[in-house]
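Chemist: build me a structure from this.
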Amino acid sequence: MLIRTTITEVKNAVAAYRSENRDGIVGFVPTMGFLHEGHASLMRRSKAESGLTVLSIFVNPLQFGPNEDFERYPRNVERDLELAGKENVDIVFMPPVQEMYPKPVKTKVLISEVTDRLCGASRPGHFDGVGTVVSKLFHIIGPDRAYFGLKDAQQVAVIAKMTEDLNIPVEIVPCETVREADGLALSSRNVYLNDAERIQAVVLSQALNKASELSRSESETPASLRGKLVQYITEAAPLSDIDYVEVLGYPDLTELNNNLPLKGINESWIVAMAVRFGSTRLIDNRLFTAKEVASHV
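Modeler: Okay, the predicted model is just below:
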């Protein structure tokens, strides 16, 4: 496993592979480190589908707001490298902030509309930072495929829209959310939860299960479903502080017709939520298709 910390070094390493494997596929897994099984599943998917897998570990300051957790975001480089080695990653790109941003950033990638709701509304500027760093990484690595977890389904939609609009030659591969045995979605931020918060945090996945049940009703609308989920979370988890619960079209994240039952909606849609427990903000979601709802899946 090669470990590279500069842009020149990692570009040269990928170029060396391409010079010997002209038809080889380069897979890319961008992360902020503090890796867990969710990240490992992305690495395994890339390894299965690519000739070369590149993992990046970079805590990107541009996507953190002034009162967010950039400085205390969990980091464990030794453990990250151990996990990457177990998954047989070929190249790990671990640049310092100064390498990625040697000068104040005057050019940013702005993705509109699909960022207007959910985390884009709750965290102004967050997706400008995400789009900027992912665009930089795509140009540095030059991958054929990039793997992203659907736990952050809005991020997947944003990156897919960016690559489409800017004609960036990379295929975005969405991968299913990996969960704990009790249903809690794996997240690097789960380490912040105290024991009581961890017990109640499972309410997110429980609410999504409830959404699956409720969506089968002949009369359930996006508005009524949202209201029931807010009530459920509030009553089931007293420690919770809801940031948002939304029912939107996907991947454009547009509002659905609140007068139309979910069983009558002929497009894919998402139930997405962000809930705080103490100082820890957790997100989760579930995607639905008209066919799934109609068949009572």
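
Chemist: alpha carbons only for contacts and neighbour counts from here, please
Modeler: Fine.

Chemist: what about the strands in the stretch 101-250 of the chain?
Modeler: Under the criterion DSSP state E, counting those that start in this stretch, the stretch 101-250 of the chain contains strands at 145-149, 171-175, 240-249.

Chemist: mind giving me the packing neighbours of the last one?
Modeler: Counting contacts by 3 or more Cα pairs under 8 Å, 6 or more residues apart in numbering; DSSP states H and E, the secondary-structure elements packed against strand 240-249 are helix 222-236, strand 269-277.

Chemist: most packed of these?
Modeler: Mean neighbour counts were taken over the helices and strands packed on strand 240-249 using mean count of other Cα atoms under 10 Å, and the top value, a mean of 21, falls to strand 269-277.

Chemist: neighbouring contacts of that one?
Modeler: If you take Cα atoms under 8 Å, 6 or more residues apart in numbering as the criterion, strand 269-277 is touched by 118-119, 193, 197, 201, 204, 208, 211, 239-251, 281-289.

Chemist: helices of this protein, residue ranges please.
Modeler: Ranges of helices within the chain are 7-20, 37-49, 77-86, 97-100, 119-122, 126-141, 153-165, 195-201, 203-214, 222-236, 290-294, based on DSSP state H.

Chemist: I'd like the structure of this one too, to check against the first:
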Amino acid sequence: MSNTIVPGTGDWSFGLAGMVYEPFILTLETMGYRRNHNLFICFYDWSQRIEHSSSHYLLKTIAQAKEKTGSNQVNIVCHSMGGLVSRAYVQSTTYKNDVDKLVILCTPNAGSPPNYSYWTGGELPLSTSGKFNFVHFYMKMYLTYLSKRYKSNKIEVIHTHFKGLQDIMPSVDYGNYLIMNNNGDRTFVDYFGMKSQNKWLDQLNANRDIIQNRNIDVTLIAGTEEETIKYLEVVSSQSIIQWADGKVIGGAYTNIGDGDAVLDSVFLLDGDQYTVEGTHIETLYKSESILRSKLRQ
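Modeler: Prediction:
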């Protein structure tokens, strides 16, 4: 969080997400890391497109880390959307051969269906198991803030002021994920016929072999055994602006996920793969032994 995202919130910090990430930073510090010595936090403007976050924020943090440590390479530990920010850099033409290990926790590498609902409808009109979901809570709060601040059509506001959201919708590698309910007759919506394709992530994933070709050591950690949306049920919408490929009325769930990202989406990349039982947030804290092993601290 910062004034860049929400005016009046001050300099860069975790903001409300501090309840999630400060304990994780403390975990890394118990492993021997020291903030601004050999541990550097990359705050970034997640409201912008992912490539913007990568080139304007991640590159600066990596440069700072190399300068302070005198090392030619860094290890990146990233969570959720941060994994796509990191991939945008290591797969880019501006990559400087300066990443040794890439540890990715709970990143929806093939995208995540709820983001279709947020991007095209401005909400997620579904109830889950009743267990608190921090990501959905944060999304609801931020989208409400945008609507109140700009007092305009909420979809136009989201598309103008939360452009990064479109980059985490499902990609072609996720597969068809919308189920059209036509008076009780249910059929999958063909991804290639959708108006809201995630072409950015399609391209990133089409070139994902670049990561291995650049000899980056990849570790993927996914949470599982949590109720997670796998498909969305939709009906035809008459709105020109909202619900581009159907209005969300229901969902199909799986326990092979962390409550936000399904396992197959996280494990789209090649690399060492680990699962832990836990939510999108709990996985951070339950991965300490894996991190110790992979980072050798």
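
Chemist: TM-score of the superposition?
Modeler: With the length set by TM-score structural alignment, normalised by the length of structure 1, the two chains reach a TM-score of 0.32; 154 aligned residues with a Cα RMSD of 6.0 Å.

Chemist: so which of the helices and strands packed on strand 240-249 of structure 1 comes closest to T132 of structure 1?
Modeler: Taking Cα to Cα, strand 269-277 is the member of these nearest to T132 of structure 1, at 23.2 Å.

Chemist: tell me what angle the closest one forms with strand 240-249.
Modeler: Following axes from the mean of the first three to the mean of the last three Cα atoms, to 10 degrees, one obtains 170 degrees for the angle between strand 269-277 of structure 1 and strand 240-249.

Chemist: for K66 of structure 2, see how far away K60 of structure 2 is.
Modeler: 10 Å (Cα to Cα, to the nearest Å).

Chemist: please identify which of these two sits among more neighbours.
Modeler: K66 (16 against 13; other Cα atoms under 10 Å).

Chemist: what number of residues lie near D100 of structure 2?
Modeler: A count of nearby residues for D100 of structure 2, using other Cα under 10 Å, gives 15.

Chemist: doesn't it lie inside a strand?
Modeler: Yes. Counting by DSSP: H, G, I helix; E, B strand; the rest coil, D100 of structure 2 is located in a strand.

Chemist: re the thing from before, distance to Y147 of structure 1 added to the helices and strands packed on strand 240-249 of structure 1, as CSV?
Modeler: As requested, these are exported to CSV (distance: least, Cα to Cα, whole Å):
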stretch, distance to Y147 of structure 1
helix 222-236, 30
strand 269-277, 20
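
Chemist: do you know which of those lies nearest V10 of structure 1?
Modeler: Proximity to V10 of structure 1 (Cα to Cα) singles out strand 269-277 among those, at 35.4 Å.

Chemist: ok and that closest one relative to helix 222-236, angle-wise?
Modeler: With the same axes, to 10 degrees as the basis, strand 269-277 of structure 1 and helix 222-236 are set at 30 degrees to each other.

Chemist: give me the angle between strand 269-277 of structure 1 and helix 153-165.
Modeler: Compare the direction of strand 269-277 of structure 1 with that of helix 153-165 by the same axes, to 10 degrees and you get 130 degrees.

Chemist: so where do the strands sit in the stretch 1-150 of structure 2?
Modeler: Taking DSSP E, counting those that start in this stretch as the criterion, the stretch 1-150 of structure 2 carries its strands at 74-79, 99-105.

Chemist: list the helices and strands the shortest one packs on?
Modeler: To tie it back to what came earlier, the one meant is strand 74-79 of structure 2. The contact analysis (3+ Cα pairs under 8 Å, 6+ apart) places strand 74-79 of structure 2 against helix 59-69, strand 99-105.

Chemist: roughly how far does N213 of structure 2 sit from V90 of structure 2?
Modeler: From N213 of structure 2 over to V90 of structure 2 the distance is 11 Å, taken as Cα to Cα.

Chemist: between these two, which one's more packed in?
Modeler: Neighbours per residue (other Cα under 10 Å) separate N213 of structure 2 from V90, with V90 holding more: 22 against 9.

Chemist: so who does that one touch?
Modeler: V99, I211.

Chemist: A16 of structure 1: how many residues sit nearby?
Modeler: Using other Cα under 10 Å, A16 of structure 1 has 11 other residues around it.
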